[in-house]
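> this one's structure only:
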């Protein structure tokens, strides 16, 4: 027998919904509000953040995860500003940085170019300890993607893993061009780069392939599920032969056919 919620009873998963007969728009709005409320609890000033800050002050590291919280550019700009203020305050007092974030997971949000630019500024900041940055499934465009990867050239950067997969628009070629410029000058130990579902074509794959032999720290490059053709795939294969033997490149599920794959 199918159960229904009594009229006027609040649904447990959506506390702001008063009845099970409300419209879809109201449900989505309530869910978004709950996501944002959860995010605020974990952002600077919230209970989860204070707990992480205490660990950092004691000598530990913070892994900050705000996955599928409905965060937009304004939220990320506020988050970055808070982290930068904490860093500045720690520098003045000589204490251990409270914002000792080593992993920042922002997958599945609504971050665009402005938010990406703010994150790029954070990565460029003195003393930034972020090793892992996950941005899968956001709305970052060409400008924001290029800004993020250009931050890789910052001296003494700590970033080892960057995930820019599956943005809401095809950013692959712009990101690849910026990577081709940044990676050979990359002072950071970037080891893992995820660019799946980014709409990358041969236009992006060719300059990226040319830069790979000079990227000595890179170990894993994932460009699956793009639009790379036989020309780009061949260039990546040739570059792989010239690069460090520890480098692995995933390039399946692109625009080349079975015969092209056999030739590779």
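Perfect, thanks for sending it. The model shown is predicted, which means the values in this text are computed figures rather than measured ones. Numbers count the residues shown, from 1 in each chain.

> all contacts plus neighbour counts: C-alpha atoms, from now on.
Will do.

> any idea which element the closest residue to residue 47 other than its chain neighbours lies in?
Residue nearest to residue 47 in three dimensions, not counting chain neighbours: residue 41, with 5.6 Å by Cα to Cα, 6 or more residues apart in numbering. Per DSSP states H and E: residue 41 is located in helix 24-42.

> same for that helix, what does it pack against?
helix 47-57 (3 or more Cα pairs under 8 Å, 6 or more residues apart in numbering; DSSP states H and E).

> buried residues, the helix it packs on. List them.
Residues of helix 47-57 classed as buried: 48-50, 52-53, 56-57 (neighbour count, 16 or more other Cα atoms under 10 Å).

> tell me how far residue 118 lies from residue 77.
6 Å (Cα to Cα, to the nearest Å).

> contact partners for the most centrally placed residue in the chain?
Closest residue to the average C-alpha location of the chain: residue 135 at 2.1 Å, with Cα atoms, centre = their mean. Applying Cα atoms under 8 Å, 6 or more residues apart in numbering, we find residue 135 in contact with 105-108, 162-165.

> if we go to 6 Å?
Residue 135 makes contacts with 106-107, 163-164, as judged by Cα atoms under 6 Å, 6 or more residues apart in numbering.

> how about it, nearest residue that isn't a chain neighbour?
residue 107 (4.7 Å).

> from what I see, that neighbour and residue 139 are in contact.
No. Applying Cα atoms under 6 Å as the test, residue 107 and residue 139 come out as separate, 10.5 Å apart.

> and the comparison structure, right after this:
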């Protein structure tokens, strides 16, 4: 059942047979009286399993939060709660009040709470009373949280003994190296935690903080999936090296996602980070975003990237856009990628680098050796590739008959229209592709190419 206005809170239809309820009251200027109306409305739904409540941007006070919490606490069969409290000027007292009441829902297993853009840094220790809670998704971004507050938050969350999945958004706060160290030390006490998402964009962590964070990751006993968003934290090579060295000791990791753009990371930081990830022998998905750093600024020959030890790696997403990676580094990268014998999906963003024809040729030649590759996406826009390089790249890629889904972005290079027409002839002869996305940046030639490709034998999806 979906509720989008207060007038719908009067006569519920079939409340005993309603298991999922979505209520959107955002920006409705609701107050205490409306909260009471909603709480009374919820009494009718004794079998409710899932509740989504959006009350963001309403300037609710502590009294309103208490009434909402009391209403939700009546739903004793509730398993999943998604509550959006963003931009309500809540302080710690108001936030802890509603969380304490929600904790009375003893069957709750999934809690998603958006407390962004308030004045809160705490959820209290009440969630420890929810003995069945396994998944916690908590958004505390833009709340002026510092080291002391983040440490306390880690302690509060560590009390949730059955927690297996944690998504914690702390972007746009003031957390430094001490705060991230103390918080992750506390979180490592969650013995069953296997999935950890930490969004720490735009804090004050620095290389010292990342070093402590990386070391603490090795103390999580059950961790198998890690997502770290460390954009705009000035971690540099030192932080990236520490992260790589300690990730190598997280032997149970199967999924690694690292967002590290805008961090002044150079060749050494990138190389050691890559080497560390490859030491995780069970790794099957790796995503590294190192765009807008300083890779290749000094000496491309110092770049290494050997994925030969990742025998189980099936998905690789590597974003190196807006660096200065040249042709020789492309060869090193692609040789390393080709050693992933199980690789099925590759997304490679090399836009805005110094890639010329030789680099494009290396890319095509090495990708032929990825014998299990089904999906290939290559972003090569804003480079120095000209006619021959583009043609050789695609000619080589098409030799890999395992590739069924191909996306190539070649915009903003210096490639003549006639070369694209020749490329379309190559593509038309291919009998393996099911899906093709080709971006060339010239609308006039695009229509001509489309007319040549629409009759490809197995092609079911074409984007030009």
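Thanks, I have it. For clarity, every value in this text was computed on a predicted model and none was experimentally measured.

> can you give me the TM-score here?
Once superposed, chain against chain, the TM-score is 0.69 (TM-score structural alignment, normalised by the length of the first structure); 221 aligned residues with a Cα RMSD of 3.4 Å.

> circling back to that earlier point, between residue 118 and residue 77 of the first structure, which has more neighbouring residues?
Between residue 118 of the first structure and residue 77, counted using other Cα atoms under 10 Å, the more crowded position is residue 118 (22 against 19).

> how near is the more buried one to residue 175 of the first structure?
Relative to residue 175 of the first structure, and taking Cα to Cα, residue 118 of the first structure is found at 17 Å.

> how about the aligned partner of residue 77 of the first structure in the second structure, nearest residue that isn't a chain neighbour?
In the second structure, residue 77 of the first structure lines up with residue 151, judged by TM-score structural alignment. Nearest residue to residue 151 of the second structure in three dimensions, chain neighbours excluded: residue 183, at 4.4 Å (Cα to Cα, 6+ apart).

> next up, the contacts around residue 193 of the second structure.
Here residue 193 of the second structure is in contact with 163-165, 222 (Cα under 6 Å, 6+ apart).

> ugh, wrong one, residue 182 of the second structure
Taking Cα under 6 Å, 6+ apart, one finds residue 151 in contact with residue 182 of the second structure.

> what does it align to in the first structure?
With TM-score structural alignment as the criterion, residue 182 of the second structure matches residue 118.

> now name the helix or strand holding that match.
Assigned by DSSP H and E, residue 118 of the first structure belongs to helix 113-124.

> the next helix or strand after that helix: which residues count as buried?
Moving toward the C-terminus from helix 113-124 of the first structure, the next helix or strand (DSSP H and E) is strand 132-134. For strand 132-134 of the first structure, the neighbour count (16+ other Cα under 10 Å) marks 132-134 as buried.

> out of the residues you listed, who's nearest residue 148 of the first structure?
Distance to residue 148 of the first structure across the buried residues of strand 132-134 of the first structure (Cα to Cα) is lowest for residue 133, with 10.2 Å.

> that older thread, drop anything exposed from the contacts of residue 135 of the first structure.
106-107, 163-164.

> can you list these in TSV and add distance to residue 233 of the first structure?
TSV is the format used below for these (distance: Cα to Cα, whole Å):
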residue	distance to residue 233 of the first structure
106	30
107	28
163	21
164	20
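
> and which of these is nearest to residue 244 of the first structure?
Using Cα to Cα, residue 163 comes nearest to residue 244 of the first structure of those, at 21.4 Å.

> would you mind finding the match for the closest one in the second structure?
In the second structure, the residue matched to residue 163 of the first structure (TM-score structural alignment) is residue 229.

> check residue 173 of the first structure too.
Under TM-score structural alignment, residue 173 of the first structure pairs with residue 237 in the second structure.

> would you mind getting the average deviation of the host helix or strand of its match from the first structure?
Here residue 237 of the second structure, judged by DSSP H and E, is contained in helix 236-247. Taken over the aligned residues, the distance from helix 236-247 of the second structure to the first structure averages 1.8 Å (mean Cα distance after the TM-score superposition for the first structure).

> other residues contacting that helix?
Residues outside helix 236-247 of the second structure that contact it (Cα under 6 Å, 6+ apart) are 207, 210-211, 214-215, 263-266, 269, 272-273, 276.

> contacting residues for residue 277 of the second structure?
Going by Cα under 6 Å, 6+ apart, residue 277 of the second structure touches residue 248.

> please repeat the previous calculation with a cut-off of 10 Å.
Residue 277 of the second structure sits next to 243-251, 253, 255-256, 283, 286, 288, 307, 309-310 when contact means Cα atoms under 10 Å, 6 or more residues apart in numbering.

> check residue 323 of the second structure too.
Contacts of residue 323 of the second structure (Cα under 10 Å, 6+ apart): 266, 290-297, 350-354.

> out of these, which are shared with the first structure?
With the contact criterion set to both residues aligned by TM-score structural alignment, their matches' Cα atoms under 10 Å, the contacts of residue 323 of the second structure that also touch in the first structure are 266, 290-297.

> are any of these buried, and which?
Among those, the ones that count as buried (16+ other Cα under 10 Å) are 266, 290-296.

> and of these, the nearest to residue 427 of the second structure?
Out of these, the member with the shortest distance to residue 427 of the second structure (by Cα to Cα) is residue 291, at 30.3 Å.

> list the contacts of the aligned residue in the first structure for that closest one.
Under the alignment (TM-score structural alignment), residue 291 of the second structure pairs with residue 224 in the first structure. By Cα under 10 Å, 6+ apart, the contact list for residue 224 of the first structure reads 165, 194-200, 249-254.

> hmm, residue 49 of the first structure is touching residue 66, no?
No. Applying Cα atoms under 10 Å, one finds residue 49 of the first structure not in contact with residue 66, separated by 11.1 Å.

> which residues do these two both contact?
With contacts defined as Cα under 10 Å, 6+ apart, the residues shared by residue 49 of the first structure and residue 66 are 40, 42-43.

> so which of the residues you listed wins on neighbours?
Among those, residue 43 has the most neighbours (other Cα under 10 Å), with 23 neighbours.

> could you report the distance from that one to residue 166 of the first structure?
For residue 43 of the first structure, the distance to residue 166 of the first structure - Cα to Cα - is 24 Å.

> residue 137 of the first structure matches what in the second structure?
For residue 137 of the first structure, the residue aligned by TM-score structural alignment is residue 202.
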